[in-house]
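Q: got a predicted structure here, sequence first:
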Amino acid sequence: MQCWSGGAKTGRAPGWCGSEAQAKNGARAGVFPFDPRAPRAYMGRNQYAGATVLRAILSLFGTVFSLLTLAIMVIALSIGAIFHIYGKDLPSHESLANYTPPTISRIYSGQGRIIDEFARERRLFTPAEDIPDLVKQAFISAEDKNFYTHGGYDARGIAAAVVEAVRTRGRTVRGASTITQQVMKNFLLSGDRQLARKIKEIILATRIEETLSKEKILELYLNEIFLGQNSYGVAAAAQTYFNKTLGELAPHEAATIASMPKAPSDYHPVREKERLLQRRNFVLREMAENGYISDEVYKVEKAAPLRSVQNGDFDAFSGELPPRDYFTDEIRRQLSQDFGEGEFFTGGLSVRATIDPEMQLRAAQALRRQLESYDRSQGKWRGTGLSLPEEALASEESWRKALGALAVARDIDQGGQWYPAVVLETGDQEMRIGIEGVPETEAEPQVVPRKDVAWLPGDFKKTFKRGDVVHVRRMVDDDSGAFVRWTLRQVAEVQGGFMAMDVNTGRVLAMQGGFSYQASVFNRATQAMRQPGSSFKPFVYAAALDSGYTPATIVIDAPIEIDTPQGLWRPRNSSNKFYGPTPMRTGIEQSRNLMTIRLAQEVGMDVVADYAERFGVYDNMGQFLANSLGSEETTLYNMVAAYAMFANGGERVRPTLVDRVQDRYGKTIYRHDERDCVDCNDPTLPDNRGPRIVSDRERVMDAITAYQLTSMMKGVVDRGTASGAINLPVPVAGKTGTTNDARDVWFVGFTSNIAAGCYIGHDQPRGLGRSAYGSSLCGPVFQEFMTEAVKKYGGGPFQVPPGGHFLKIDRFTGARLSDDASGDYVVAEYFRDGEEPVFGIMFDGGFAMGNDLDLFNSGSREAVQEVITSTGEKAKVGGKASFGSMSSGGLY
């Protein structure tokens, strides 16, 4: 037997033994190559076996290596292809460098106090440099401990997540996203758990790591992430959960917030308190292991109780804000229109409002007091219209929970805070109630005696039922302030609006759009279109004064009959009397309708309409004679702004609720006051002289006309229709307004620096009753508010413009009087220089007066009789009202 070593050089099979004939046969069969010329080698059997195994192992390793290399190449090419495919058409990550997240827009009072906030996502943007390291470390420990070292994604974390998913057969799919990946998901991708989204997330994460610094990425994350309770970003969350700034957070509080990104709803501080505590402690342990806090601090912080606003451990930040009211909601409406709703709710605007919080409170109280007084005089109980089912009354805990869930007004402070309450039991002489947020005590038993509702007719037990939801407030002794009893209250059915503004700047100081914002958000000061009635008459008189008439001009007060497409129109005075030839001053002081119509006819309704539009009362006023009596609808907002132009001498003033608007960077993007201060920066300005303010406001009426009209309207308050309601220590001018059947009642007036107005009426217009007038209902509201406004803002004589002179006139006849005349019939009228008034001429507007007309004589009673017409409606008539016989020419 022979053995050959073989190999590549010999051409023989390695390690083969046998006869030469066997070798030749094997070679011919192709089993192994055989070359008889190759040198022969002989080895032992053991040596031959070892060599065979070694060569077999090397061959196997070579094969495996080749396969692995090929597999790696295939995988790499596949991954490359996947990343190439998914890497196309991805959102631009570079836009994040200039990203500005949606943030809260805040409204501030003139004193710099936050009075309201508006946002779709409650977020307070905080730059990275202003976020404490403690907060950053808490989130890094909770979400991505390798944040500062990885390149956008964590390969080990991804592998561990895959292994966990395979091991649990898909039941456990835990996240392996880094903070960078979460930024990509939150900003540029969807939140679904799909492989495609993960791949895109990784691609974008690696790209953004090359574009932005780690601190910028962390800034985006900490300001964008949702942390529960409608809080976005860490600053808002710190305020929501602890009512603290980021710099005031303790380590355990920072860890609590850092526990939220995982699943905010699963870590609610009340419902899931124990679960949140465990997660918080886990974050604290991670912080300690990462070296961010010491072991001693970790032990102390871990032992700290879990405290939060939601658990009642801290006062809520929202509790420090006043309830939203008509003023701030109107700012929201106007700025959403000016800047766009999206910008207002997400742009982080800082809005400096014109509101005077003290005067706003006075306005709300004054209007509510009058509305409630009128409502109680009607003797009708409506309550809230809500009730609790019997099962909710089973226990105190259940009725308190059910009551707290009801949408009922909680923003009323009138004579004290109004509380929602539920009727628990009705007895013969009292009923027992349960009051929201108020525990019952022996000193303040929660019962309402029957005598408290003595103003209501009907049976006590039939009016109130168990489960009825009502409003109550404490009644206290006026002198000592001691508790007397709980008293029932109800939101008034009749509504109204009130507004006050600076006559020189247009700054709205107070605005109340109804009884309660939470009961009805409809703003009746700006949104309600109502007939102004006689409060519109000053615009007719202004048109006449600018057309050459004077306050002493005589206008006929006599019957008028006009044929209209709707039928014969016979307007009348409120008193149903006729007064004959009367000076214009008396016409406006006593609110004579017939004089106003004749004057409008004389001047021309086109001129009157032009004046109304010029003052902003209407955009396009109809030129009908009835509109001279205020039959066309407008808003209280427009009326008060127009009256302010009378007060400031005839210059245009635009009402505003906002002084200034700044964007998120502090840049002023709107300022209302465009006046220039000429010498504000002059260091040589004497101490006894104020800076000179230059205004370029448009003049809408002659200054002398404005003063003449103001003087006439002052007569309305001094001796006219408002004399019994308005009594202030400074000169006041104004005009009452009462529409047909008293569907709307008004009073709009002004001092030398503040204009204010009120209207009262039902939202679905209907008569307020025979005793309802602008002076009796709105006059007290104006009086109460302006009493406090005058104390704060003062007031003085109305400024007399140059270019005129005073003459004494008989206010009843319009006759010229001597300079030394005196008496209640004497009034000093202001006339333009160079224009000597012509006395004795009468204007009838083309409507003649009967020669035997029974006119009202001074001293007669102005009684008005109310009768029932054939249609069943009520109407007011006067016994002496008659057309008399017509003079020559008749009506024309």
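A: That came through fine.
Q: CA only for contacts and neighbour counts going forward, please
A: Fine.
Q: now the lengthiest helix in the chain: how far from the chain's centre is it?
A: In the chain, assigned by DSSP state H, the helix with the most residues is helix 45-87. When distances are taken as C-alpha atoms, centre = their mean, to the nearest Å, helix 45-87 is centred 70 Å away from the chain's centroid.
Q: kindly report the same for stretch 724-743.
A: 32 Å.
Q: for residue 233, see how far away residue 201 is.
A: Separation of residue 201 from residue 233 (C-alpha to C-alpha, to the nearest Å) stands at 21 Å.
Q: also residue 356?
A: 32 Å.
Q: and those two? Which one has more around it.
A: Using other C-alpha atoms under 10 Å, the more surrounded residue of residue 356 and residue 233 is residue 233, with 27 against 17.
Q: the residue nearest the centre of the chain is in what secondary structure piece?
A: Nearest residue to the geometric centre of the chain (C-alpha atoms, centre = their mean): residue 329, 3.3 Å. Element membership of residue 329 [criterion: DSSP states H and E] is helix 326-339.
Q: against which helices or strands is whichever helix or strand comes after that helix packed?
A: Toward the C-terminus, helix 326-339 is succeeded by helix 341-346 as the next helix or strand (DSSP H and E). If contacts are counted by 3 or more C-alpha pairs under 8 Å, 6 or more residues apart in numbering; DSSP states H and E, helix 341-346 sits against strand 105-108, helix 326-339.
Q: for these, give me a markdown table that also has distance to residue 503.
A: Converted to a markdown table, the helices and strands packed on helix 341-346 look like this (distance: least, C-alpha to C-alpha, whole Å):
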| stretch | distance to residue 503 |
| --- | --- |
| strand 105-108 | 22 |
| helix 326-339 | 18 |
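Q: just name the most buried of these.
A: strand 105-108 (a mean of 22; mean count of other C-alpha atoms under 10 Å).
Q: neighbouring contacts of the very next helix or strand once past it?
A: Following strand 105-108 in sequence order, the next helix or strand is strand 114-118 (DSSP H and E). For strand 114-118, contacts defined as C-alpha atoms under 8 Å, 6 or more residues apart in numbering pick out 104-109, 321-322, 324, 328, 332, 344-345.
Q: next one for the comparison:
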Amino acid sequence: MGRRRGPSPLRRWIKRIALGGITLALIAVLFLAVAIGFAARSIPSYYQLKAQQAGQTILVRASDGSEIVELGPSFGEWLDFDEIPETMTNAMVAVEDKRFYSHYGIDPVRTTGAIVEGLVGSRERVGGTSTISQQLARNLFLNTNRTFDRKAREAVLAMALEWKFSKEQILELYLNKVYFGGGAYGIDSASRKFFSHPATELSVAEAAIIAGLVKAPSRYSPTADVQAAVDRAQVVLRLMREQGYITPAQASVDVDAVKLKQQAGQNSVRYFTDWALPQLDILLPETFAPIEVWTTLDIGKQRAATAAIDANTPGGAQGALVSLDRDGAILALVGGTDYVESNFNRATNAMRQPGSSWKLFVYLAALEAGYRPEDLVVDTPVTIDGWSPRNANGRNIGETNLRTAFAYSINTVAAQLGNEVGFGTVASMARRFGISSPVSTFPSMVLGSSEVRLIEMTRAFASVSAGGMGVEPYGITKVVTADGELLYERERPRDRQLVPEYVTAGMTDLLQAAVQTGTGRAAQIGRPVAGKTGTTSSNKDGWFVGFSSGITTGVWMGRDDAKAVPGLQGGRAPAQAFAAYMRYAVKDRAVEEFDTELNLPEWQLEPDDEYMFGDPDDYYFIDEQGNLIEPGRRGGEGSPFGIEGERPDAPDVVDEPPAALDEDVLERAIGSGLPEVRRGNAQQQQRQQQRQQQGQPRNVPPSPSPTPTVAPPLPRQQGNAGGP
């Protein structure tokens, strides 16, 4: 018999490799099962996952309660699986995971494709392979890095989810938690955001639009690009038809038939929310619960403000607007021409030179020091410590009054006034009216060389409009939780009188003249308006700030790089934008005439005989016997000075009695000139000294042609600010 041959070496090696592969596969399966088991044990329960949220939701409401923007994750009503429309689950399965009901967390076909992609193409990024279970695992537990390591963990977690939960529970979690863009998490939030109704009412076309958003929420958002959203929905509907979920007649979307939710405001609203919402860190205790923030913003006025800035801002420049109500409530705020292009808030953060609008503080200081709108001043060349301001037109008109000097923004007069009252006094006045930015005390500061924010200047003008009462801008009125619990409500602050009412009455007189006849004529709106223009050197900045019918509005225009803008002047584009906005803003308010009547204090009134000489009861005098009589101790024998009518209860006044002692003797005895004392001038001089120590002007009868006396130049830094 022949000897039997054994297996060939090749067959033995094949057998060994097969056995080794089976062993390794069994070990891998065992290892995978252990990994899935541990993962399943570590996954929270269904109810814990249901309660998790991705962050805090902040719903911002306008002053009338309407919704203007929703920030952070937005969650609608949680829909149980049997509440979710079948067309919605079909659309999602069709476009995201057509073998969802047959796999165990990973799709072998798609996974194989991913491996091939990784071997042939990039080894770092793998795309288009995730099942619904994998997407849910990623959303719940992982980041969005598309690497092999993360994909492996994602696959394990997806199979663990399939092990622990039913297909219906996975779909329920997914459809209530997946991100659809615009802050919307879950189909109900997306449906309310895009279509203004709950997800239980979704049509086939609307379900297709929502399902199509998962791939790229920002690209296919119907609020950003309707046509892109519809094109993507067509793809979803085609897949639904191919997989038998809908009929061919249903597989179409009519753009006109999709009624999208109208947006309450433009993107400019975000400038306001960027300013207001950080204040919640101070106003509220720490909370992560969804909240509703009620604000002062008026949607109609916000739209009008945005349109006014867009229509009037010169090409290549930026524009900003702040509008305040009587109490400081922000009615509209625009921080730039396009928030998406640039979210830098020029209304609240930009520091720019205010130009001649700064003269508000110069003239407030002058009015408080005793000047009146009709007082005469002289427009003449002036030099202060080597600084020689020039007028915008290069000319000087000579003698004029304060009202005209302000209306036409005469720089030389502002420089003289600032020098006379003191540059530190002007800076203190600005501080008093809410300017918190650094303010210099160099001579050029009177023309607006110190940089300020638009909201600060608007606040200052609002305080003038309020009769000298301090105004604090605010934007949040109350904050409540989603359940209606009140977390914060604004309380009215205590009133603060910044200057006497007669000062703001005089200032309003000047501001009204600037609009009626001066540099701000473009700001006229057919009712009383008071305001001031501002233009900096080389036309880098243009300002107009003014008020009417209780609304104060400030407008700034210029370039972010501070380069010149040809033709930019405060009395042109900014004043025109102010007028365009204010015509809308005040249309439902009563016409209000300004109170410019100066109810002056006693020290500033026209002097009469009694005031010049003083009331005899107010000063010491010598009686007939030469005795020194204290104030208020005089008897009823009449005035020693022969002035009639000082006391209503006095008997007939007799002639002044002769002095008991020789005047030379009295003069040597008391060390002063008796005739001056007997004319009442001693007390008057005492009053004058007190007023001068208090910074008040000397109370002297007006001369036929008074001119301001310019104080000696102070040692300050030189500089020049701008024009009207």
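A: Arrived safely, thanks for sending. Values in this document were obtained by computation on a predicted structure and should not be read as measured data.
Q: before we move on, back to that, now do the helix holding residue 329 of structure 1 against strand 114-118, angle only.
A: Helix 326-339 of structure 1 runs at 50 degrees relative to strand 114-118, counting by axes from the mean of the first three to the mean of the last three C-alpha atoms, to 10 degrees.
Q: for helix 326-339 of structure 1, name the packing helices and strands.
A: Using 3+ C-alpha pairs under 8 Å, 6+ apart, helix 326-339 of structure 1 sits against strand 114-118, helix 341-346, strand 508-512.
Q: residue 252 of structure 1: which of the ones you listed is closest?
A: Residue 252 of structure 1 sits nearest to strand 114-118 of all these, at 28.6 Å, using C-alpha to C-alpha.
Q: following the chain onward from that closest one, which element is next?
A: Toward the C-terminus from strand 114-118 of structure 1 - assigned by DSSP H and E - lies strand 122-123.
Q: mind listing the helices for the stretch 601-750 of structure 1?
A: 605-614, 636-647, 703-718 (DSSP state H, counting those that start in this stretch).
Q: flag every buried residue along the first one.
A: Residues of helix 605-614 of structure 1 classed as buried under the neighbour-count rule (16 or more other C-alpha atoms under 10 Å) are 605, 607, 608, 609, 610, 611, 612.
Q: from those, pick the one nearest residue 365 of structure 1.
A: Nearest to residue 365 of structure 1 among these, with distances taken as C-alpha to C-alpha, is residue 612, at 31.4 Å.
Q: ok, the closest one - contacts?
A: Each residue near residue 612 of structure 1 by C-alpha under 8 Å, 6+ apart is listed here: 539, 618, 621.
Q: repeat that with 10 Å
A: Residue 612 of structure 1 sits next to 536, 538-540, 542-543, 606, 618-621, 628, 639, 642 when contact means C-alpha atoms under 10 Å, 6 or more residues apart in numbering.
Q: do residue 65 of structure 1 as well
A: Here residue 65 of structure 1 is in contact with 59, 71 (C-alpha under 10 Å, 6+ apart).
Q: rewinding a little: what's the farthest-apart pair in the contacts of strand 114-118 of structure 1?
A: Using C-alpha to C-alpha, the two most remote members of the contacts of strand 114-118 of structure 1 are 322 and 344, lying 20.2 Å apart.
Q: of these two, which one has the most company?
A: Shown here are residue 322 of structure 1 and residue 344; by other C-alpha under 10 Å, residue 344 has more neighbours (26 against 12).
Q: quick check: closest non-adjacent residue to that one.
A: residue 336 (5.7 Å; C-alpha to C-alpha, 6 or more residues apart in numbering).
Q: on that earlier part again, please name the nearest non-neighbouring residue to the aligned residue in structure 2 for the residue nearest to the centre of structure 1.
A: With TM-score structural alignment as the criterion, residue 329 of structure 1 lines up with residue 270 in structure 2. Excluding the flanking residues, the one nearest residue 270 of structure 2 by C-alpha to C-alpha, 6+ apart is residue 339, at 7.1 Å.
Q: would you agree that neighbour is in contact with residue 267?
A: Yes: counting by C-alpha atoms under 10 Å, residue 267 is a contact partner of residue 339 of structure 2 at 5.9 Å.
Q: now do the contacts for the nearest residue to residue 109 of structure 1 once chain neighbours are set aside.
A: Leaving aside its chain neighbours, residue 109 of structure 1 sits nearest to residue 353 (5.3 Å; criterion: C-alpha to C-alpha, 6+ apart). By C-alpha under 10 Å, 6+ apart, the contact set of residue 353 of structure 1 is 107-112, 114-115, 327-328, 331, 507-509, 656-661.
Q: run the last query once more with 7 Å
A: By C-alpha atoms under 7 Å, 6 or more residues apart in numbering, residue 353 of structure 1 lies in contact with 107, 108, 109, 110, 657, 658, 659.
Q: list the contacts of the fourth one.
A: Taking C-alpha under 7 Å, 6+ apart as the definition of contact, the neighbours of residue 110 of structure 1 are 352, 353, 354, 355.
Q: the closest residue to residue 779 of structure 1 other than its chain neighbours: neighbouring residues, count only.
A: Nearest residue to residue 779 of structure 1, sequence neighbours excluded (C-alpha to C-alpha, 6+ apart): residue 725, at 5.2 Å. Residue 725 of structure 1 is flanked by 19 other residues according to other C-alpha under 10 Å.
Q: just checking, residue 725 of structure 1 touches residue 778?
A: No: between residue 725 of structure 1 and residue 778 there is no contact under C-alpha atoms under 7 Å: 8.8 Å.
Q: just the residues contacting stretch 22-31 of structure 2, thanks.
A: So stretch 22-31 of structure 2 is contacted by nothing (C-alpha under 7 Å, 6+ apart).
Q: off-centre distance for it?
A: 63 Å.
Q: spatially nearest residue to residue 305 of structure 2, not counting backbone neighbours?
A: Nearest one to residue 305 of structure 2, counting by C-alpha to C-alpha, 6+ apart, is residue 581 at 5.4 Å.
Q: now the one helix or strand residue 787 of structure 1 maps to: buried residues?
A: Counting by DSSP H and E, the element that carries residue 787 of structure 1 is helix 779-793. Burial within helix 779-793 of structure 1, assessed by neighbour count using 16+ other C-alpha under 10 Å, is assigned to 779, 780, 781, 782, 783, 784, 785, 786, 787, 789, 790.
Q: format the residues you listed as a markdown table; extra columns: distance to residue 85 of structure 1.
A: Converted to a markdown table, the buried residues of helix 779-793 of structure 1 look like this (distance: C-alpha to C-alpha, whole Å):
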| residue | distance to residue 85 of structure 1 |
| --- | --- |
| 779 | 76 |
| 780 | 76 |
| 781 | 72 |
| 782 | 73 |
| 783 | 76 |
| 784 | 74 |
| 785 | 71 |
| 786 | 73 |
| 787 | 76 |
| 789 | 71 |
| 790 | 75 |
